[in-house]
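# have a look; sequence and predicted model below, questions after that.
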Amino acid sequence: MKISKEIKTGILVVLGILLFIFGFKYLKGQNLLESNNTYYTEFNYNALTPSSVVTVKGNPVGKVTEIKYDYATGKTRVAFLVNEQLKFSKNSKIRMYETGLMGGNGLAIIISKDGELAKPGDVLESEVEVGLVSSLSKNFSGLSSDLDLTLKSADTLMSSLNRLVKDDSNQGLKATIYELNQTLKSFKGTSNSVNSLIGKNDASIEELLVNFKTMSADLSVVVSELKEANLGNIIATLNSTLTNLNGVLDKVNKGDGTLGKLVEDEALYNNLEGATKELEALLQDIKLHPKRYFRILSKKEIPYEEPQTN
């Protein structure tokens, strides 16, 4: 059976209308090939667009389909579609958040499993997540004030630097640079003098280094000889000798032995001191009266007399 041109034309027109409706709905965020559910929420202001994404834990599950301003409440009512497989309770919240710095905003369903399951047509509670752009917009006045203070400080700093550069007094930057230049010149002259002195005394410095090297070698030999001389045994013997000497001194302090008694016995000391004085007097008398002790020089006995002291 042949189909007339009129029937073909009618079929094409109907298909065109259906395709137009499908495309229009798709652009609005509705997919006619999927079974979706419509829910609602409200915000104090609108920052969304039709077809804004709806996500759960970062996964897209639907799109915003309609945005209307409610003149009675002064709020923006947002209708959005989600897949019918998604189940959540009426206590869940719809959060508006920034999808990116340049990517606009979207809705996130913060699912709660408590309470009665939400049904298509329910109005869910909303909240707004503060993002970078909104934070900057709220704090722009503070940022501008801080920026103004920073610019004023920078201007003051530049003015101070300008005055410092133009200052021709002794305290100015020019005078400081001049003095620094003179110091560098002096340092350069000193460096040249040192280089000249080193150049003139290369031979002496070389000889000094040779002598130091020789002395280091001799010191190394001495250290080697000390190692070979068994310095440890010498120190041990010296330590033993000092220990014995300490024992002898301890006995002397206690009055043991002849030397100890001589040091500690005061009577013996006094006797020795008296005997010494008498011996000194005897020697002096012999020197003054030798005939008294040597009868060969004189037959007459000369009595003893105490020597006169001046």
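Nice, thanks for sending it over.

# okay, CA-based contacts and neighbour counts for the rest of this
OK.

# tell me where the stretch 1-150 of the chain has strands.
36-43, 53-56, 59-70, 75-83, 93-98, 105-110, 123-128 (DSSP state E, counting those that start in this stretch).

# take the one below as the second:
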Amino acid sequence: MSKEIKVALLAIVAIAALIIGFNFLRGSNVLSSDQTYYATYPRVDGLNVGALVALNGIKVGQVKSMVLQPEKGNSVRVALELEKGIVVGDSTTASLGGSLLGSKAITLTLGKNSKTYTGGEEIRTVTPSSIADAFQAKALPVLDTVGATLANINGFLNKDAQTNIQGTLVGARASTEALLRLIASNQANINQITRNFAQMSVALNKTTGKLDKIATNFGQLSDSLKTAPVGPALRRLNATLADAQATVQTLNTALNDQSGSMGKLLHDSTLYNNLAATSASSNDLLLDLKANPKRYVHFSVFGGGKDKTKVETTKKPDGTTTTEVKKVETTSVVK
């Protein structure tokens, strides 16, 4: 084989490899047995050659090429290269969609086909509203409202309003300057207040130390009370109270029992009546002694003489009185 033929064959192989590699980089495999179908869209913003063709979220092909058709209203005819096992027909639709920031893709939707395609046929297309279109539709009324609001604000901020705002700012500046002058004139008082706060802080720190000591003492007292034999003392106190209660109960029983001495003293009125009668007799005796002292005291200087008698009247407790005449012997002594 001559050198020229070898060079020619090498050139053919290199050209073929270049074509295959170029198509592969574009997303098309010239050596594959995939079927090619076509879909026509009015516009394909964001769609690129090699873009994904998906069925139920799974890649089943890719965009092979896109051709502008001026004779059909500048519509775009897109060649879809699908895997050989994918069956499409007259009910299949190719929907163009994608995200706002990402590239677009084509999604296939299968149905009940009355006719099955074998390759080269035109697939029905669906162009849903994109996110950008929806956003634009929503944003335009908002932008119009914002523009109207800004126009109202500009109308409000006329010359009079601007003058009023400037006057307000001037007044605020004057108030600020007056406040600064007030602070400067009372700087000494402010310094004194600051020193007082500092002294108060020192005093509080000292008091905190004392409070710590008091808390420590209370803690020690609590520990002492915790270890003190409070339980036995309380039990003894309970026993003493029980004995005192029993004693009081016994005394109460004895006082209420009328057969006993204390019960008779409390419930029998005879002793009270006797004491009352005795007190009355004593009073009568004292009154009679005061009225008739000669009946009870006799005095004689020489003694002798006639025998004398005296009359004694006794009042009994039942109110009756008895009179007795008694003979009194005279002596030289005072009776």
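Yep, that arrived. Predicted model, so just to flag it, every value in this text is computed and none were measured.

# thinking again about what came up before, out of the strands of the stretch 1-150 of structure 1, which is closest to residue 144 of structure 1?
Residue 144 of structure 1 lies closest to strand 93-98 among these, at 23.5 Å (Cα to Cα).

# mind giving me JSON lines with the strands of the stretch 1-150 of structure 1 and columns for mean neighbour count?
Listed next are the strands of the stretch 1-150 of structure 1 as JSON lines, based on neighbours: other Cα atoms under 10 Å:
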{"stretch": "strand 36-43", "mean neighbour count": "19"}
{"stretch": "strand 53-56", "mean neighbour count": "20"}
{"stretch": "strand 59-70", "mean neighbour count": "18"}
{"stretch": "strand 75-83", "mean neighbour count": "20"}
{"stretch": "strand 93-98", "mean neighbour count": "20"}
{"stretch": "strand 105-110", "mean neighbour count": "21"}
{"stretch": "strand 123-128", "mean neighbour count": "16"}
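
# distance between whatever helix or strand residue 179 of structure 2 lives in and the chain's centre?
In the assignment (DSSP states H and E), residue 179 of structure 2 maps to helix 159-185. Remark: helix 159-185 of structure 2 is offset 44 Å from the chain centroid, using Cα atoms, centre = their mean, to the nearest Å.

# ditto for stretch 281-297 of structure 1
Taking mean C-alpha positions (Cα atoms, centre = their mean), stretch 281-297 of structure 1 and its chain are 97 Å apart.

# what do you get for stretch 278-292 of structure 2?
91 Å.

# could I get the strands of the stretch 1-150 of structure 1 as JSON lines with distance to residue 218 of structure 1?
Shown next, in JSON lines, are the strands of the stretch 1-150 of structure 1 (distance: least, Cα to Cα, whole Å):
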{"stretch": "strand 36-43", "distance to residue 218 of structure 1": "96"}
{"stretch": "strand 53-56", "distance to residue 218 of structure 1": "88"}
{"stretch": "strand 59-70", "distance to residue 218 of structure 1": "86"}
{"stretch": "strand 75-83", "distance to residue 218 of structure 1": "97"}
{"stretch": "strand 93-98", "distance to residue 218 of structure 1": "84"}
{"stretch": "strand 105-110", "distance to residue 218 of structure 1": "88"}
{"stretch": "strand 123-128", "distance to residue 218 of structure 1": "88"}
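
# to residue 148 of structure 1, which of those strands lies closest?
strand 93-98 (29.1 Å).

# residues in contact with the nearest residue to residue 111 of structure 2 once chain neighbours are set aside?
Distances taken as Cα to Cα, 6 or more residues apart in numbering place residue 91 nearest to residue 111 of structure 2, at 5.2 Å, with adjacent residues excluded. Residues near residue 91 of structure 2 by Cα atoms under 8 Å, 6 or more residues apart in numbering: 110-114, 124.

# coming back round to it: just want the angle from whatever helix or strand comes next after the helix holding residue 179 of structure 2 to helix 159-185.
Sequence order places helix 187-227 as the next helix or strand after helix 159-185 of structure 2, per DSSP H and E. Relative orientation of helix 187-227 of structure 2 and helix 159-185, computed by axes from the mean of the first three to the mean of the last three Cα atoms, to 10 degrees: 70 degrees.
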